[in-house]
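Visitor: here you go, sequence then predicted model.
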Amino acid sequence: MPYMLDRNRLHDLLERERQTYETRLPRSRAAYDGAGSLLGRVPMTWMNKSAGRFPAYLDEARGARVRDIDGFEYVDFCLGDTGAMAGHSPEPVMRAVRDRLGFTAMLPSEDAERVGAELTRRFKVGLWSFSLTATDANRWAIRLARQITGRPKILVFNFCYHGSVDETVVTLGPGGVTLPRPGNVGPPVDPALTTRVVEFNDLDALDRALSHGDVACVLMEPALTNIGIVLPDPGFLPAVRELTRRHGTLLINDETHTFSAGPGGCTRAWDLEPDIVTIGKSIAGGVPIGAYGVTREVADRILAEKDADLVDVGGVGGTLAGNALSIAAARATLEEVLTDDAFAYMTTLAARFTDGVAKAIEGLPWSVTQLGARTEYRFGVPRNGGESAAAGDDELDDYFHLYLHNRGVLMTPFHNMALMCPSTTTEDVDLHTALFTSAVRELTG
């Protein structure tokens, strides 16, 4: 007989956890209620994504630990949704920031060449440029792809996530039409004018979409993340590369989240051959940064476009992009913190985490998926973005988030993602396993 979730039991447990949360965090509640000058009462509106009706407020964060202003300490598996993959306040990065005099002088620093060379070693594309976010890296990579191909559209996969790039906040409608993703705030144009969208792991649909000859680039994560982790079918990624080449379309790997797969993300771990790689947040130890790298062939095409203004107001670049502080932090992070050895350790811990969850949900129609140092449980067994979206369950998310939060463990508020950092311990992982197992047992009886 198929498993049937007892919704009444879930509602009762969720309300219990919400009341516990509110009782434990009076100072955070007061800070939230007293924030009268902020839109939505928070510095950025996504901070309202809280299972407890208001967010806990930060006091300090170090290593794999976060402390809130009510004095509670947490094992942090959220890690800034990968922004703190290096751990919070890693000493090499703190030292680099302290030593860097002159943050934004609009002059290049020698550190940039070291960072570019290290990114080349890891991701195999040879020439790099910097931004402040992965969103900007993706936005600028798209503009460059359109410029050198002379094509107007891009292609993404259903329920992808590439930051707030206008062309990517889309979903797949009936008959393969491109629609604004539900909740898309003020889309500037009908996204069907800019974007084609197909399901992940659907090669036939990809071939049909590219056959129109109007797609400048496929922008993709090698594995979907922000909608659970959806891994590629065997042979899917090599086939994507073959199809894009056949149709004259550039391939962009967005490794911002899939960097968890290893020191060079999925690109290195799976021996992929993109034309462009984009990445952000995690490579500078928590200091804002983004970057995009291109092959030498693509670089030659970019630099041959003499009418494209790459120096002033052509739409690529920003005053703080490539600033000396971000670059110094990136050098310290890549050379001293997120090393090859660190990734090996983090991936081993993620496997232990994944095994613990798998045992706890045995017999349930749920799944847990690992991608290097990152792992996530989902209330279904999805093969593409549409299926993963359909498997979402906000009440279950809130229940598990609050159950763990009230007992000292933080998960990513947007989904059930856990990330390991160099400071995470086996004891941290085992604490989650024990708490998650208890939460499952209370729910399922």
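Guide: Cool, the structure landed.
Visitor: C-alpha from now on. contacts and neighbour counts both.
Guide: OK.
Visitor: ok, longest helix in this structure?
Guide: helix 340-360 (DSSP state H).
Visitor: could you measure from the most centrally placed residue in the chain over to G265?
Guide: Among the residues of the chain, the one closest to the centroid is H257, at 3.6 Å (C-alpha atoms, centre = their mean). Going from H257 to G265 by C-alpha to C-alpha, to the nearest Å gives 9 Å.
Visitor: what does H247 give?
Guide: Distance from H247 to G265, by C-alpha to C-alpha: 26 Å.
Visitor: out of these two, which sits in the busier spot?
Guide: G265 (25 against 16; other C-alpha atoms under 10 Å).
Visitor: quick one: the closest residue in space to that one that isn't next to it in sequence and A117, what's the gap?
Guide: Residue nearest to G265 in three dimensions, not counting chain neighbours: F259, with 3.9 Å by C-alpha to C-alpha, 6 or more residues apart in numbering. To A117, F259 is 17 Å away according to C-alpha to C-alpha.
Visitor: next one for the comparison:
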Amino acid sequence: MDRGALHALHATETQRFVEAHPACARLAEAGRAHMPYGVPMSWMAKWPGPFAVHVDQAAGAHFTCADGIEHVDLCLGDTGAMSGHAPAPTVAAITAQAARGITSMLPTADAALVAAELTARFGTGASRVEAWQFTLTATDANRHVLRYARHVTGRRRVVVMDFCYHGSVDETFATLDAQGHVVPRRGTIGAPVPADLTTLVVPFNDVDALRTALAGGDVAAVLLEPALTNIGIVLPDDGYLDAVRALTREHGAWMVVDETHTLCAGPGGCTAAWGLDPDVVVVGKTIGGGVPSAAFGLTADLAAAVQRSVELEDIDVGGVGGTLAGNALSMAATRATLTQVLTPAAFAHMEELAVRWTEGVQGVLSATGLPWHVTRLGARAEYAFSPNAPHDGAQAAASDDFPLQQYLHLQALNRGVLLTPFHNMALMSPATSAADVDRHSAAFSEAADAVRALRPRG
């Protein structure tokens, strides 16, 4: 496409954004005095536009920025607010618990209730995931699981999928170069050791590559999302996850399924929806209704092996834990969110709207002839800049177009629709409406017409 014309389109949207957000601009400028990039975490600088929108209040599937503009939120905190913003049952539980104490390093009754609820949702496989521990982030949950896996198996390496996403876990910042060697992923900051010392990387959906990686006998765990989600949605081939299960059992490695993003597939994520049988499940972000909360669940056999292998005297100094993990406020929020907000009925509503969003995008693509595709996973859907859905993460990455993505996100934002900043993803909440979805479809139609005009004729 005509890149100069794309730049001009982006410049027009930037001017529109700046003119509409003077209050956000002032807040951004004030932030730069004492925060790099003017934001509390550097990745927030990646939002489209010359500064980030500052949120004044958020409720349900909408938020209002400092300039008083209401937005449809299809990002939802990149899954952290999949319950919707400030769901009433969660707010009530938080309010009640905060008055009784926020954290004490001691359990409350909510912890056992949440563990039982998670077992009911995820403990459906033959091996039955039923022993749960709590953290504040899925990153910490993944870290702890990998430590336990290496400790119990006596093996040092982890297998991850090329272009996976598991938070900021060191072992997962690895990819394959053109020769198939394990190297640090582009943009990795301050890697503690060379990536190939800790990690083996295999393409998603490649059973032979996984078999080869496990054949060396030094793999403690295979850590994977049941579908890739942070490089665009990459769905598993029929039988692929069954093959992962069979190979990990054959070679004595733990199968760790990270459901932090794929919880969108239903109340028990892909584990329940697809009948998976993992050794460990990790879930985070969503379960606390916006309050930091995450968990990892193990089979009874693995939980027993962990308990046998860790001395009580050393249980607090081995690299697993956290002073605020499982705190009273997080547990109250998680109990309310799981039992009263993210219910089976809520997921049915969310999936119905994701179908509507997908159909809206596909209708625009068909009408404009843009050679893109749209993929859905439960309550999550995403479009990408290739005609066919990718088979692995490398294919998905090859179709990315950052300048085009930035234009499309800014164009949508100027029309009151927020997408996830790192890719073209929309997520539904229990509070999302058909009107919210249709608002995106209208904005996307306008943007697609503009992009189509940039393509060469003939």
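Guide: The structure has been received and is ready for your questions. Owing to the predicted nature of the structure, the values given are computational and were not obtained by experimental measurement.
Visitor: what range in the second structure does stretch 314-329 of the first structure sit on?
Guide: Alignment of stretch 314-329 of the first structure against the second structure: residues 318-333, by TM-score structural alignment.
Visitor: contacting residues around that stretch?
Guide: Outside stretch 318-333 of the second structure, the residues that touch it by C-alpha atoms under 8 Å, 6 or more residues apart in numbering are 90-91, 93-94, 97-98, 101-108, 110-111, 114, 133-136, 144, 147, 288-289, 291-293.
Visitor: how does it look with 7 Å?
Guide: Stretch 318-333 of the second structure has contacts (C-alpha atoms under 7 Å, 6 or more residues apart in numbering) with 90, 93-94, 97-98, 102-105, 108, 110-111, 134-136, 144, 288-289, 291-293.
Visitor: in strands only, show me these.
Guide: The strands, defined by DSSP state E, take in F134, T135 from the contacts of stretch 318-333 of the second structure.
Visitor: of the contacts of stretch 318-333 of the second structure, keep whichever come out buried.
Guide: The neighbour-count test (16 or more other C-alpha atoms under 10 Å) marks 90, 93-94, 97, 102-103, 108, 110-111, 134-136, 144, 288-289, 291-293 as buried among the contacts of stretch 318-333 of the second structure.
Visitor: before we move on, the earlier item: more neighbours, F259 and A117 of the first structure?
Guide: F259 (28 against 15).
Visitor: quick one: secondary structure of the aligned partner of the more buried one in the second structure?
Guide: Under the alignment (TM-score structural alignment), F259 of the first structure maps onto L263 of the second structure. Under the three-state scheme (DSSP: H, G, I helix; E, B strand; the rest coil), L263 of the second structure adopts helix.
Visitor: ditto for V160 of the second structure
Guide: Following three-state DSSP, the label given to V160 of the second structure is strand.
Visitor: for T424 of the first structure, see how far away the equivalent of it over in the first structure is.
Guide: Under the alignment (TM-score structural alignment), V160 of the second structure pairs with V156 in the first structure. In this view, V156 of the first structure and T424 of the first structure are 34 Å apart by C-alpha to C-alpha.
Visitor: more neighbours: which of these two?
Guide: Using other C-alpha under 10 Å, the more surrounded residue of V156 of the first structure and T424 is V156, with 26 against 21.
Visitor: pretty sure that one contacts F200?
Guide: No. Using C-alpha atoms under 7 Å, V156 of the first structure is not in contact with F200, being 8.8 Å away.
Visitor: got the residue ranges for the helices in the first structure?
Guide: 7-24, 26-33, 91-99, 111-123, 134-149, 203-210, 236-246, 265-269, 296-303, 324-332, 340-360, 385-390, 394-405, 426-444.
Visitor: contact partners for the match of V160 of the second structure?
Guide: T168, R196, V197, V198, V218, L219, M220.
Visitor: quick one: map R407 of the first structure onto the second structure.
Guide: By TM-score structural alignment, R407 of the first structure lines up with R415.
Visitor: same thing with V240 of the first structure?
Guide: Per TM-score structural alignment, V240 of the first structure is aligned with V244.
Visitor: measure the residue nearest to that match when sequence neighbours are not counted to L241 of the second structure for me?
Guide: Closest residue in space to V244 of the second structure, ignoring its immediate chain neighbours: V207 at 7.3 Å, by C-alpha to C-alpha, 6+ apart. Remark: distance between V207 of the second structure and L241 of the second structure (C-alpha to C-alpha) = 9 Å.
Visitor: these two: who's more crowded?
Guide: Between V207 of the second structure and L241, counted using other C-alpha under 10 Å, L241 has the larger neighbour count: 21 against 17.
Visitor: who touches the closest residue to F72 of the first structure other than its chain neighbours in this structure?
Guide: Counting by C-alpha to C-alpha, 6+ apart, F72 of the first structure lies nearest to G408, which is 7.6 Å off, once chain neighbours are set aside. For G408 of the first structure, the contact set (C-alpha under 7 Å, 6+ apart) comprises E73, Y74, V75.
Visitor: show me the contacts for the last one.
Guide: The one in question is V75 of the first structure. Here V75 of the first structure is in contact with A64, R65, V66, G408, V409, L410, D428 (criterion: C-alpha under 7 Å, 6+ apart).
Visitor: what do we get in the first structure for A81 of the second structure?
Guide: Match for A81 of the second structure (TM-score structural alignment): A84.
Visitor: and for the residue nearest to its match when sequence neighbours are not counted, the neighbour number?
Guide: Of all residues not flanking A84 of the first structure in the chain, G286 sits nearest, at 5.2 Å (C-alpha to C-alpha, 6+ apart). Neighbour count of G286 of the first structure, defined by other C-alpha under 10 Å: 24.
Visitor: and the residue nearest to A336 of the second structure when sequence neighbours are not counted, how far from G266 of the second structure?
Guide: Spatial nearest neighbour of A336 of the second structure, excluding adjacent residues (C-alpha to C-alpha, 6+ apart): T90 at 5.2 Å. In this view, T90 of the second structure and G266 of the second structure are 19 Å apart by C-alpha to C-alpha.
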